[in-house]
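Undergrad: Generate a structure from the sequence data that follows.
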Amino acid sequence: MIANETIEAVKNIPIEDIVGRHVDLKRKGKYYFGKSPFTEEKTASFSVTPSRGIFKCFSSEKSGDGISFIQQLKGFSFTDAIKDICQSQGIQLQYIQGDIYSAEEKKKREEAYKKKEAIQALLDFALTFFQLQEFPDKFRKVRKFTLEVLDQYKIGYAPHGNKLLEALRKNQYSIELAIEAGLIGRNDEKEEYDYFRGRVIFPIFDRWGKVLAFTGRTDAYYFKSEEEDLKKNKKHVPQKYFNSPDSVWEKGKNLYALNIAKDHINKLDYAILVEGTTDVMRLAEHEYFNAVAPCGTAFTDDQIALLKKHTLNVCIIADNDISKKAGKKGKGVESMESHAIRLLHEGFRRVEVIIPPVEGQDPDGYLKVKRKDEVDKFINSRMSFLDEYLLNYCTAQGALGAVEKTEVIRWAGEIIENIPDDLFRQSAYENLCRQWKPFNQYKLPKKAKEVELPKNIGKESMDDFFEFDFYEKDNCYYTYEKRGERRICAFTMQYLYFVVTDDIPLYVIKFQNTFGRSTIKAFTTDETIVASEFRKQVSRLYGRFLFEGREEDLNRINLKLRKGVKKADEPQQIGYNIEHDFYIWGNGILYNNELLKANEFGVVEVKFPLKSEEDFLKVGNDTVIDLAGKDYLIESPEVARNDLGDKLTTLIESNQVNILKYFFLPFADTKGLANNVDGSAQKLFTLNMNNKINFEKWAELLNKVHGEHAKLMIGYYMMSLFRDIIYKHNNSYCPLLSLFGPPGTGKSTAGRSLARMWGSNHCEEEGMNINNDTTRGIESHVDKFQNAIIWINEFSRNIEKDRVGKLELLKTFAGGSERKTRSTKNYKSNNAKNRNGTIISGQDSVNFDPGLHDRCIPLKFEPVEHNKEAFTTLKGFEENGLCTQVTAELLRYRKVVEKKYTETAKKVRAELERRLKIELDKGRMSYFPDERIILNTESVVAPIVLFSDLLKYPFTVEQVYINAIENIRYKVSIKKSNNEVATFFSVVAAAGLVYGNHYKIEKENDGTGRMKLFLRLRLIMPLYRSASQRQGMSPFNESDIKDMLLMHKAAVETEKVEEKYKLGDRSKGVNFPRINKTNTSALVMDYGILAEDGLDVLNQEVNDYAKDQQTTSSYSKKTETTKSKTKEMQKTIEGTAHPLDDFFKTDKIKLTHFLKSYKLKKGGTDADAKKYLQQLIDKGYASQVRHDWAELNQKKETIKVSHDTILKILKG
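TA: Okay, here's the model as predicted:
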């Protein structure tokens, strides 16, 4: 029979080595994938998990370990599978003589097994025993580990004396076995004692969590000074660390804490390697659970192999024992170097190192007093051993003298020379040569080849062979081996671009076969480095394209051909690009007023001029530079500057030195390289540069078509074009534009006209339909653009039903806040953000939602006669995309806007406030507008004013101001009356009113056809109060409610009707037949006007109501009526009591909180806030104070404050 030693040896072979002989495996992260060897399949469903030592075949549902794989693949028995693996892996078979165990052998094996189990039970008992002991106070104070970490790593304590021995005897464990387990010792006098005494215990587990042994650290001293004191006083100095005896376990075959770290290493795909157990625990304190350490021994091959099962990426943190005075490395740093070198030579790819900055400290000591953010910064400071540490050390040593330089060149050369992967080794060599010129003296040894290459291949191909092990002949690639010439492929390749897409990076490659046929194809990075994938993709090319090579051949070809390949980045958005200061269109990039068109691959080349030698030296290595019209690959800017000498300065001064950068616009790609990209919206975003229209002509046409609305439309267009500048000035805010009105009034025409400034069909013919498009679809669309306009159409009050979705989304469009979205096509998560001006159009206004209303500039469209000739001309320009020329014209002035906008905006703000104060003083407004209303208007007026000296308008700036003030007055009138009435209706909508009892909605025979709302207010009030309290609100009293409703425009009669049919307060004559009330009182309002403001919240039980019958009264008449009522109310109040008395009797308010909230929202000082409140008091706007308090006091902290106290505070 096969010996157990052989079976264990087979089980320790990495499963990927066993399976890899039968399946072409491809590594992806911590797994390997390949096609099933058990079934015929096109897509790989077979996986190998090295960390668990198992395979899984989803097509055949087979699974198991490496031995099981061979059994199922070849139909072998267990014994035959072991033999097969031993033969393929070079393991010597060991047999137990005889086909069966003898009775004596069987007895021995059973005894050995029982003994092993008994020892494991002893170790488990000891582990529990140590954990139950109290730690010394000094350990807690010095080490400062949390209880969570101590428990996680099962740290314990071995007390002084023989406490464990006593416990073992008490629980009747075998003392002889305890001695074998390394828990108990026996002296020359045959006396037993605890092996670990007065020590902090660190248990060591295998990777599956089974305890193997213990390490004990003395508690007699923790610092070097304490150790020296013991020696000085001639006291016993205990050994610092005690480990379980070697007879118990093999130190070099396990890693400390791998049982905890392995899952974290698998997840993160990198491990942290430290020297000591406490270093591991200290990192865990700061949530780095992927740390391991050698178990009190040198870093062994077995430990490296164990780590390799989980990752090929390791960060080593050293003990800092560098002596700055002596300038020498200590054992800790030397150990780190040794570990790093060995890992690289064992095939690890990313090996990084960190040395604590404080001399004489290990990771535990250094990180003990650090915060989490400081530890994160420390870990993120790790440097590549090859690219940084080795380079820095070589540079420092090389500067000391010829001897040191020679030694360090040889040392670095031997490190790189022994990296097993050819491509990695060559890249590391070239990188160090480029960064440290003396290393060029070291030549990587080449394999001796006795070859006789064909004489007609040319010197360049011969050089390629000796450097890259292949050469070109007859449009094919060949290599040469012992048997002679071997063809790798029947074609040659040219890497055109490396395209960094938003999805998967692509290489654009030109292929030309030996028969002269050429083709261009985009491959993913994986498809260019995995031979099987590359072979498959090449075979799909039309024509005789054949790859016969191996993976190492492909690696060498890539090493040569990828040098200097042009990298093309895909921008995240089109429109204005802040990083490069150009404007991206669907057909190219507008840079310095020139449209650089995309080539057939969708790639645009942009030249960025360098202004000085300083700029030249900042250019990265391997950058393509345009020098006097020719492209050069600059491998090192320092070397290039030295080579060019004074010529470089001359070229720079004559603007002949440019960095070449390439940008990939997938929507402009006609070759279908990125065939999974939609790009339909971006394709419509097309610039048509022409001389048929300019800004002056366009503005004149727009003004003729849209009249007064054209002014703010033009301002909004300008704001959108430079939105990033205005958005920043406004503290991350830009308003939306609301276009509303009945059908056929021109609102969609207006939205379309502004959208067409970015393409003949940008936003398509009717904009984005907010009812049909999903929230995710809208988010995804707006995220494609920057500094453009997005047009959302068909807005209506019905959107309120989707309040948590689209309505809230529109509000975020003003603030530009990010929202998580996910692409349904490529399954990617992104942070979607609106960076554009946004137009909302529809029959309904946004008034029903105060939050959205505050963020919009309203333009109400009413039936007017268009200038048909101007309309036709403008439409022709728009349909042919010619209006984009105007956008290109304005983009020339970006630097002017950047420089002057802040100053202009301040002047515009001051002028708007001056004019608004006049409006307020003359009684044409009921209160001074909120900050946001003014900011909205400022954002569109300021661009017009800024451009007034640069562009010609069909109107004056004075006319713009007049139009802007009218717009503000309109918005104030809506907001004033709506705020308090909207609150009332929102409460009573949930108060349980009964139709026909508390209210009714019906027409009257007054000749107007109006639908009217009849409210029995006195009957409603008890339900209103209860509903208010349930909603955590303070209810208004009945008289205040009545006043508010009567002041609303829906209660103001503007029609000539009989007295009994008038709106307002009817003391009698109203019939409620359902409850037999035929002559009662009610408050009557125009339900159509309420509907306009989104206040039609009460259920209707009539069928003859239609929204197209709504009648809108004259704005000016209602304003005058409201103003008149306000003045009358003020006179009444002033004659009786202070206007705030009633307010403070019915509401609880703390003035200091009011002032604090005011400052938080609107800025300014206490004095500003008090002045604001005093103005409200002087003007008698108690209701406005109430509204502001409800809006501003988010914390709702309230106490009663007397009228006298308020006056005292305000006057003080």
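
Undergrad: okay, CA-based contacts and neighbour counts for the rest of this
TA: Will do.

Undergrad: The closest residue to residue 363 other than its chain neighbours and residue 376: what is the separation?
TA: In space, and not counting its chain neighbours, residue 363 is closest to residue 279: 5.5 Å by Cα to Cα, 6 or more residues apart in numbering. According to Cα to Cα, to the nearest Å, residue 279 stands 15 Å off from residue 376.

Undergrad: Now the longest helix along the chain: buried residues?
TA: With secondary structure taken from DSSP state H, the chain has its longest helix at helix 957-988. By 16 or more other Cα atoms under 10 Å, the buried positions in helix 957-988 come out as 960-961, 963-965, 967-982, 984-988.

Undergrad: if we can go back for a sec, residues in contact with the residue nearest to residue 363?
TA: Neighbour list for residue 279: 362-364 [criterion: Cα atoms under 8 Å, 6 or more residues apart in numbering].

Undergrad: So which of these is the closest to residue 461?
TA: residue 363 (52.0 Å; Cα to Cα).

Undergrad: wait, isn't the closest one in contact with residue 317?
TA: Yes: proximity of residue 363 to residue 317 meets the contact threshold set by Cα atoms under 8 Å, at 7.0 Å.

Undergrad: Alongside the first, I'd like the structure of this one:
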Amino acid sequence: MDNQVIQTLKQRVNIVDVVRRYVALRPASGRHMGLCPFHQEKTASFSVNEAEGFYYCFGCQAGGDVLDFYMRINGLEFKDALQQLAEEAGIELKEFRPDPEYDERQKLKKLCLDMHAQAQEYYRRNLDQVTGDAARSYLRKRGTSPEMVAAFGLGASPDDWHGLMNHLVARGFTPEQGVLAGLFSKNEKGKIYDRFRGRLIFPIQNISGQVIAFGGRIITEGEPKYLNSSDTPIYKKGEHLYGLYQARQAMTRSKRAILTEGYMDVLSLAQFGYGDSCGVLGTALTQDQIKRLAGFCSRIDLIFDGDGAGRKAALRSAEMILHQGVACRVLHMPEGEDVDSLLHKQGREGLEVFFEKAADGLDYCLETIQKSFAPREIVAWATGFLGQLSDNALRAYYLPRLADGLNLSEADLRRQGASFAAQAGRQEVRKIAQQPVRSRKPMGMDDISDKKFIAFGILYPDYIPHLAKKGLHNFLSTQWAKAFWQKMFLQNFEQIFQSLNDEEKAFWQTTLDDPHMFFGEDLAEHWESMCAWIDKQHREMARKDLMQRLDTAAKAGDAVEVKNVQMAISALIAPSREEE
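TA: So this is what the prediction gives:
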């Protein structure tokens, strides 16, 4: 991706306009201030510099440009954030076109989104009409407030085989398009009819708030009790979470996500003040869903039923979350209760008792394994758990806890885990890196820091998203490193190596051949060092901004602003003095 394209996007997309969608901003001395969306605070310390195009929080030190903000607030990867903002700015990113059918697929997605938007409005209106009497009665019995109905856009589908179809056909859509969008079903005889009939409707939204699917609960008699949309051009089961759009900002502030199983559980949690809640969509938790949540929080609290199926699901889910390096806790509801029923019977205080007793995710796994597995199975589980970790730092963190918790030898676990990882690890990436190149001499660079960061990304690709979220690309000093960084982050590793020029391939090859060229054995130490360096650059950026404010305030004779800025500078400088 040409860096000029990214710069053009930053020029066209006003950072204040983007931030204002998520944060209430007020003008203050040439910039805009508001409460930081990335941590809880009562005094506004979140600053947006419209002229320079960056934001900075004096409380949590989060900072970066409009792309950084959009990535972080929405839990997106760089590529997805870039695509979405480019569409807003009217910039065409041809490099993202994987094949000639790209335009056709985009048109199809737009068609599906338009149909879902029309369908949601249809269902919403039905809830307020006679056809929605049964659904409204059901919601009243469940104690769901009107505010929750509105916030989550609930609706009702009439018990009519062609109600939605007639509505959409009257607006220019065809029945076949409705089948493609997942709104209609088609039987063996070719008859087309509404997929959702006589149901309470739960719209499923993507992270941008667009309706991409529906869930429906039967209101009268019939099966299945719950019916979800099938896979479509805009919706893939296992990639999305119910209520994440509504919960994303609360998760960002609390650094926690509460994950449960049912639509009504999510509604009740939100109604009782747990705004950082979402639900899986009728399937087992997936890695894609965990990655989405990890963009908003550092801990996931799992709420499952206390029966055998619930405990099995909790074990599997906790394992997957821990593999992503995210903390988790596990709560089990008492027999015969779910989150929804417990909250309406005992209120928030009743659920808080279970949160206070929640088990740490890894402790829960170890306790469950010891109770349920034979000795040989315990060893196999521990070996597999460690071996599936591609992150060496995580493996080093979990190893002593597994050994201690399962009464196993740490040395044996380390050896067996390493053997497992060697078989299942990054063999494909290494294979590509061993392809012959014309030059094996790494290119010369003026700034050794750039080399270290790129080499670190090659050796430890799991850290790339973390470096991106910290805003590394703002501080790479050479065009070589900036171009390399963009290639590493926008594509998978096979595609990366194919896109590199000879000098870049040589650097990749040399890094893999000699991983200690820049780093010693202590991965954690080097990671902390790099994070500290990036944080220092953010502080320097903020310091320059403050000095500019100080100069402006001094020239204007604004003594109060001068004092406030001086205090901010002192607070900013304090951490750097402690490091010296």
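
Undergrad: Tell me how the two chains score on TM-score.
TA: TM-score for the superposed chains, counting by TM-score structural alignment, normalised by the length of the second structure: 0.54, backed by 370 aligned residues with a Cα RMSD of 4.7 Å.

Undergrad: Do I have it right that residue 493 of the second structure meets residue 429?
TA: Yes: if you go by Cα under 8 Å, residue 493 of the second structure and residue 429 touch, sitting 6.5 Å apart.

Undergrad: Let's have the contacts of residue 279 of the first structure in a markdown table, adding neighbour count, distance to residue 878 of the first structure and secondary structure.
TA: Shown next, in a markdown table, are the contacts of residue 279 of the first structure (neighbours: other Cα atoms under 10 Å; distance: Cα to Cα, whole Å; DSSP: H, G, I helix; E, B strand; the rest coil):
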| residue | neighbour count | distance to residue 878 of the first structure | secondary structure |
| --- | --- | --- | --- |
| 362 | 23 | 70 | coil |
| 363 | 23 | 67 | helix |
| 364 | 20 | 69 | helix |
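
Undergrad: Tell me the one of these nearest residue 903 of the first structure?
TA: The nearest member of those to residue 903 of the first structure, counting by Cα to Cα, is residue 363 at 53.7 Å.

Undergrad: And the strands in the stretch 451-600 of the first structure?
TA: With DSSP state E, counting those that start in this stretch as the criterion, the stretch 451-600 of the first structure has strands at 471-473, 476-481, 484-489, 491-500, 506-513, 518-524, 566-569, 574-577, 582-585, 588-591, 594-597.

Undergrad: quick one on the thing from earlier: which neighbours do residue 363 and residue 317 of the first structure share?
TA: 274, 356.

Undergrad: rewinding a little: now tabulate the strands of the stretch 451-600 of the first structure in JSON lines and tack on distance to residue 288 of the first structure and mean neighbour count.
TA: Formatted as JSON lines, those follow (distance: least, Cα to Cα, whole Å; neighbours: other Cα atoms under 10 Å):
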{"stretch": "strand 471-473", "distance to residue 288 of the first structure": "49", "mean neighbour count": "21"}
{"stretch": "strand 476-481", "distance to residue 288 of the first structure": "48", "mean neighbour count": "19"}
{"stretch": "strand 484-489", "distance to residue 288 of the first structure": "47", "mean neighbour count": "17"}
{"stretch": "strand 491-500", "distance to residue 288 of the first structure": "32", "mean neighbour count": "20"}
{"stretch": "strand 506-513", "distance to residue 288 of the first structure": "34", "mean neighbour count": "21"}
{"stretch": "strand 518-524", "distance to residue 288 of the first structure": "34", "mean neighbour count": "18"}
{"stretch": "strand 566-569", "distance to residue 288 of the first structure": "34", "mean neighbour count": "22"}
{"stretch": "strand 574-577", "distance to residue 288 of the first structure": "38", "mean neighbour count": "22"}
{"stretch": "strand 582-585", "distance to residue 288 of the first structure": "43", "mean neighbour count": "23"}
{"stretch": "strand 588-591", "distance to residue 288 of the first structure": "45", "mean neighbour count": "22"}
{"stretch": "strand 594-597", "distance to residue 288 of the first structure": "49", "mean neighbour count": "16"}
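
Undergrad: Can you lay out these as TSV showing distance to residue 458 of the first structure?
TA: TSV is the format used below for the strands of the stretch 451-600 of the first structure (distance: least, Cα to Cα, whole Å):
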stretch	distance to residue 458 of the first structure
strand 471-473	9
strand 476-481	13
strand 484-489	16
strand 491-500	16
strand 506-513	19
strand 518-524	23
strand 566-569	27
strand 574-577	47
strand 582-585	45
strand 588-591	41
strand 594-597	39
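
Undergrad: and of those strands, who's closest to residue 184 of the first structure?
TA: Closest among these, using Cα to Cα: strand 518-524, at 61.7 Å.

Undergrad: chain center to that closest one: distance?
TA: 32 Å (Cα atoms, centre = their mean, to the nearest Å).

Undergrad: In the second structure, which residue range corresponds to that strand?
TA: Using TM-score structural alignment, none of the residues of the second structure align to strand 518-524 of the first structure.

Undergrad: Could you figure out how far that strand is turned away from strand 506-513?
TA: 150 degrees (axes from the mean of the first three to the mean of the last three Cα atoms, to 10 degrees).

Undergrad: Show me what strand 518-524 of the first structure packs onto, helices and strands only.
TA: The contact analysis (3 or more Cα pairs under 8 Å, 6 or more residues apart in numbering; DSSP states H and E) places strand 518-524 of the first structure against strand 506-513.

Undergrad: From residue 193 of the second structure, how far out is residue 187 of the second structure?
TA: For residue 187 of the second structure, the distance to residue 193 of the second structure - Cα to Cα - is 9 Å.

Undergrad: Need the overlap of contacts for these two.
TA: Common neighbours of residue 187 of the second structure and residue 193 (Cα under 8 Å, 6+ apart) do not exist.

Undergrad: ok, these two, which is more surrounded?
TA: Neighbours were counted for residue 187 of the second structure and for residue 193 using other Cα atoms under 10 Å; residue 193 has more, 22 against 8.

Undergrad: so the more buried one, which of the three states?
TA: Secondary structure state of residue 193 of the second structure, per DSSP: H, G, I helix; E, B strand; the rest coil, is strand.

Undergrad: Contact partners for it?
TA: Here residue 193 of the second structure is in contact with 161-162, 165, 184-186 (Cα under 8 Å, 6+ apart).
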